[in-house]
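Peer 1: everything below, folded, please.
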Amino acid sequence: MALTPLDHAVDAAVAAITAPGGQLAVGKATIRGVELPVFENAPPSLREYLAFFLGSNADKEFVVLGEERLTFGDISRQAVRIAAMLQHRHGVAKGDRVTIAMRNFPEWISAFVGAIQIGAIVVPMNAWWTSEEIAYGLKDSGTRVVIADEERARRIVKIPGMALPVIAVRTSATVAHELGVVTLEEELAASPAAPWYLPPLHPEDDATIMYTSGSTGAPKGAVATHRSVVSGAMNYLVMGLAMLNLAQAAGVTLPPQQVMLLNVPLFHITGSVPVLLVSIAIGRKLVIMHKWDAGEALKLIEKERATYFVGVPTMSLELMQHPERDKYDLSSLVDIAGGGAPRPAEHVERLAEAFPGKSPAIGYGLTETNGVGAGNIRDNYRLKPSSTGRASKPLVEIIIAGEDGLPAATGHVGEVCIRSAANVRGYWNKPEATAAAFSADGWFRTGDLGRFDEDGYLYIVDRKKDIIIRGGENISAVEVEEAIYSHPSVAEASVFGLPDERLGEIVGAVVYLKPGEALTADALCEQLKRDLAAFKVPARLWLVSDPLPKLGSGKIDKVSLRAAYRAEHAGRA
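Peer 2: This is a model prediction of the structure:
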């Protein structure tokens, strides 16, 4: 095959948008000793990025949650008050960590913007985490203050020795006081209207810490600088502008405002960078779904005239299969994007047929790359449904590294490595993990195994890291194994991913008990539910009567176990 007309058109549009002399011109800068492509006129920090675009779009409707409707200006004004409160009431200074622990609410956005304004480092906490997992994140990050919704506040106050100030949103003063926390409304009422001081921010100052599960068990905090976050957002922005230019050239009538159904968590990298930050830049409305429900999504797409939908592939599958799909007017939809997990190739054509005129798309990126990596869109995706697409222009480079660390030949499988100005600088207080994942010349070793075809399209074929991706959530197999081993009846355990049409993967476990023990699978899972977030608990757990197979080194032979139990799982499915 060769590059398609769409490939050539996109390349030409990106080249025009990023040409020398323009607002999005690309030049070079040295970042941590490596010369990389950067946007020459990029805002020097996330604060300037947010201030410019929130101001530019101030009068447009921005966030819809049920009957609540807020403009970009409303969010900006609330963010200023939160910034003042954090500074005056809690002494938050540049570099202090502020954790946001809540589901998708308008306050998530205003808290993020407000903390960034005063130079705090924002820690978006996974809202599905248990009290124990939240305690780890708060301690590891050295958080100074927490802004949480009621459910997360209830979990946080259960943490033994918890002494951090917790500011609760979406709860009453009565409930907050019973919990021993304060409400956001109370804190704002006791604060001045604006911060007294805005510290200078530089491109390489830290902006966010986002926790990601890898192969080593405990989550690691990926530290993004202001430059890396802005670079990631602007790289997405360029592709969006390229597609807009192509639509205009084709005579397509565009709506006055793009509208996105927000059904991915803002605490994930997809929610925070390509969704939130790009929406702020282009004036896109976000319609918040508090909890995913395919039927409710169809109603909201019709009601709000949503133009764009992004989520883990599970979600588009459920939309496609919903029995009442044809009852709704979905004519406003343009793109149905997916990310966070692989989409089965056979679903791509089914999506295109189920939603005529709507374009399926897939993206590949990681927390450590601020979500940027590769993308496969529209007709190209239908032609190569197993591929995650080409490296995202104009900043991203991708190589397939062989065993020697050098780029492998086309078609050969190796580790996918990504380099761009959007890469995070490393892991919070984990120099060894940082050195293992980030090379001296700027490459992030993803732990994914992949190959390129002759057109530069990337195919992910397996994972080198011992992680499971369930519906877009990264799960460390080691962490689940450690939780299983904490039960006194367990002798050996092995945890791995099992394929699942809806979620991509689910957690599977094989457990050998100590001789004479009578533990049941259900009883073991009940303990795991107390120790792990629900999405990490094995969906299938086998108790076996013989010790698990071993390699010559004495380690459990996970490869053969995974193959055998995947086959058994597939036969049952």
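
Peer 1: switch to C-alpha atoms for all contacts and neighbour counts from now on
Peer 2: OK.

Peer 1: tell me the helix or strand right after the top helix by length along the chain.
Peer 2: In the chain, assigned by DSSP state H, the helix with the most residues is helix 226-249. Sequence-wise, the next helix or strand downstream of helix 226-249 (DSSP states H and E) is strand 259-262.

Peer 1: helix, strand or coil: sort out the residue lying closest to residue 499 once chain neighbours are set aside for me.
Peer 2: Closest residue in space to residue 499, ignoring its immediate chain neighbours: residue 505 at 4.5 Å, by Cα to Cα, 6 or more residues apart in numbering. Under DSSP: H, G, I helix; E, B strand; the rest coil, residue 505 falls in the strand class.

Peer 1: sequence B follows; please return its structure for comparison with A:
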Amino acid sequence: MLRHLVRSVLFAPPVQSSVAAVASGARHLNTAATAQPTQSGLNHPDKFLTYSEEEGYIKQSHFDPVEVLNITVDKYVWRDLKNYENNIAAMCLISGRQYTYAQLRDCSAALAVRLQTRFKLAAGSTIAICLPNLPEYPIAALGAVEAGLTVTTVNPIYTAEEIGRQLQLSDTKFIVGTTLGYGVIREACQWAKKDLPIAVIRFQPDEELPAGAIDFFELIKPQGVDYTQLKDYNVDPNSMVFLPFSSGTTGLPKAVQLTHNNITVNGDQLEMGLKLRESGRQEVLPGILPFFHIYGLNVIMLSKLAIGAKLITMPQFRPEDLIKVLHEYRATILNVVPPMALFMINHPKLTPEIAPELRYVLIGAAPISESDIERFLKKFPQKKLLQGFGMTETSPVALMVPTNNDHTASAGVPAPSTEAKIVATDGKSQKGLGPNTTGELCVRGPQVMKGYLNNDEANADIFFPDGWLRTGDIGHYDDDGYFYITDRIKELIKVKGFQVPPAELEGLLREHPSILEAAVIPVPDEVAGELPRAVVVLREGVQATVEDIYDYVAERVAEYKKLDGGVVFVPEIPKNPTGKIMRKELKMRYAS
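Peer 2: Now for the predicted structure:
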């Protein structure tokens, strides 16, 4: 799951709400709803907060509603093609290999024809894309979509067993990978007991094609293709098009069914927030975050190709490459996760002058403290830092921050045509709680997934009636209607019945001048049940003792939040490709 976590004040006096009209596309509330008195006895000023006796408080979007276009993803991306068909669409920062929009379109269509005719893939069949960020990634994805197929995106650094399990669950019929990853993919097919065709991308033209592999570049050549052979299956926009797997915070990853309408409406929700079409220039985006993750797939790749942006693909994150793409290629938008933001804060060569055209820095996917935000804005005062909240299950964006606001530390307000509410954390109560009340965030909107594939138990757990999706995240919204997400329900550390959010302590630890990174995990205790333990990475060339770190935190938190589980110094904090702390791995290593 893709998430945004921030530290914030959890408790404040309750206030009153008033009724507002429900945004178009959202389910109408009880028309008899009226403003409800609270302890303050005042009407709440937030006109986007509605109340009814039956459902409680529901937060509406501050944005105008978006229209559900009811078109497939490929038609959505190509709808304005003629406006920028000669512009560069995707370029590899390392090799320089690039495609114009016209070339990207032709290659995608050529692939679609060959997938249907040569490999006889029927409508609805699944193709797996197991690639790093390359300029051919959108060709593989959009070609498969145009052929009427479903795409499951695979992390290319997965083990053979992990890939094999995804091939089984998704019932994959065809795979796109690289020459470097071919051996692992073959092993994954053997593990899954599947004999599948594997097309590979060669990094260099003279690179040898592995025995048994199919040359991807031969499949996308426009030469010799009869485009009239392409079958239009008249695909239902409410049918599944992408099958990413959630990152599995608890249990094994789950297959998330995202429809054409999920993806396209989320693209328009993002555009309504940033209004990039109005910039009058071609936006330039570094493609650093992995396209196999929904953040990279839709927020960076698909939604930005739909507005004619230029993607500079980067197969891995390297500091010198980030500096190059910001300076030489004049990137205008940068999507990052907190470790990248911290890198930008700490790296002496990364100055505002290095990134003269950069306007927006969008951050999400993992915790970042308010003090880190302040440090970033102090170093880059002319850049607009915007946070958001999303999940694989919401395509991904559910909350977003308007550009003309000063709620920098907030995860935002509901995206266009989206509703949100905070409910009690007992997993049963569905009535929306008022402002400044902590609980579980639930969202409802056209970007919410169709459901998990073949997993009735997980679907029953994540959905409340009437389309409400339980995010599993804890937070609240303030008097202005801005949400603050503080932690995961299942990651809370329970000390003598008190709940300790790891993200709160992690943000505090990162404020320590000697600490570069930190994670907090629970360790079992016979008396308290659990105790928080800090796993800490020190800054280069500095020293600190366990007592230093313990006392620093103890002076700033309540008794039950102290690091009584201890402090462990490590060389690095394990994270997944989106920057999320891998708590399972940390617990296995350091919780005993």
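
Peer 1: one step back: list the contacts of the residue nearest to residue 499 of the first structure.
Peer 2: Listed by Cα atoms under 8 Å, 6 or more residues apart in numbering, the contact partners of residue 505 of the first structure are 468-471, 497-499.

Peer 1: before we move on, the earlier item: which residues touch the longest helix of the first structure?
Peer 2: Residues contacting helix 226-249 of the first structure (Cα under 8 Å, 6+ apart): 9-10, 13-14, 17-18, 24, 38-39, 42-46, 49, 202-207, 254, 273-274, 277-278, 281, 369-372, 392-395, 421-424.

Peer 1: out of the residues you listed, which are inside strands?
Peer 2: Per DSSP state E, strands hold the following members of these: 38-39, 206-207.

Peer 1: among those residues, who's most crowded?
Peer 2: Greatest neighbour count in these, by other Cα atoms under 10 Å, goes to residue 207: 28 neighbours.

Peer 1: measure the counterpart of that one in the second structure to residue 195 of the second structure for me?
Peer 2: By TM-score structural alignment, residue 207 of the first structure lines up with residue 241 in the second structure. Using Cα to Cα, to the nearest Å, we find residue 241 of the second structure at a distance of 23 Å from residue 195 of the second structure.

Peer 1: check residue 280 of the second structure too.
Peer 2: Using Cα to Cα, residue 280 of the second structure is found at 49 Å from residue 195 of the second structure.

Peer 1: so which residues of the stretch 201-350 of the second structure form helices?
Peer 2: Under the criterion DSSP state H, counting those that start in this stretch, helices of the stretch 201-350 of the second structure are mapped to 216-219, 260-274, 294, 303-305, 319-327, 338-346.

Peer 1: residues in the first structure aligned with the shortest one?
Peer 2: Right, the one you point to is helix 294 of the second structure. Mapping helix 294 of the second structure onto the first structure (TM-score structural alignment) gives residues 269.

Peer 1: equivalent analysis for the last one, please.
Peer 2: On the basis of TM-score structural alignment, helix 338-346 of the second structure is assigned to residues 313-321 in the first structure.

Peer 1: and that stretch, which residues are buried?
Peer 2: Burial within stretch 313-321 of the first structure, assessed by neighbour count using 16 or more other Cα atoms under 10 Å, is assigned to 313-317, 319-320.

Peer 1: do stretch 360-367 of the second structure as well
Peer 2: 360-367.

Peer 1: check stretch 60-80 of the first structure too.
Peer 2: Using 16+ other Cα under 10 Å as the test for burial, stretch 60-80 of the first structure gives 60-65, 70-80.

Peer 1: which of the residues you listed fall in helices?
Peer 2: 72-80.

Peer 1: can you list those in a markdown table and add distance to residue 347 of the first structure?
Peer 2: Below are these laid out as a markdown table (distance: Cα to Cα, whole Å):
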| residue | distance to residue 347 of the first structure |
| --- | --- |
| 72 | 36 |
| 73 | 40 |
| 74 | 40 |
| 75 | 38 |
| 76 | 40 |
| 77 | 43 |
| 78 | 42 |
| 79 | 41 |
| 80 | 44 |
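
Peer 1: for residue 410 of the first structure, state which of the residues you listed is nearest.
Peer 2: Closest approach between those and residue 410 of the first structure, by Cα to Cα: residue 72, at 46.2 Å.
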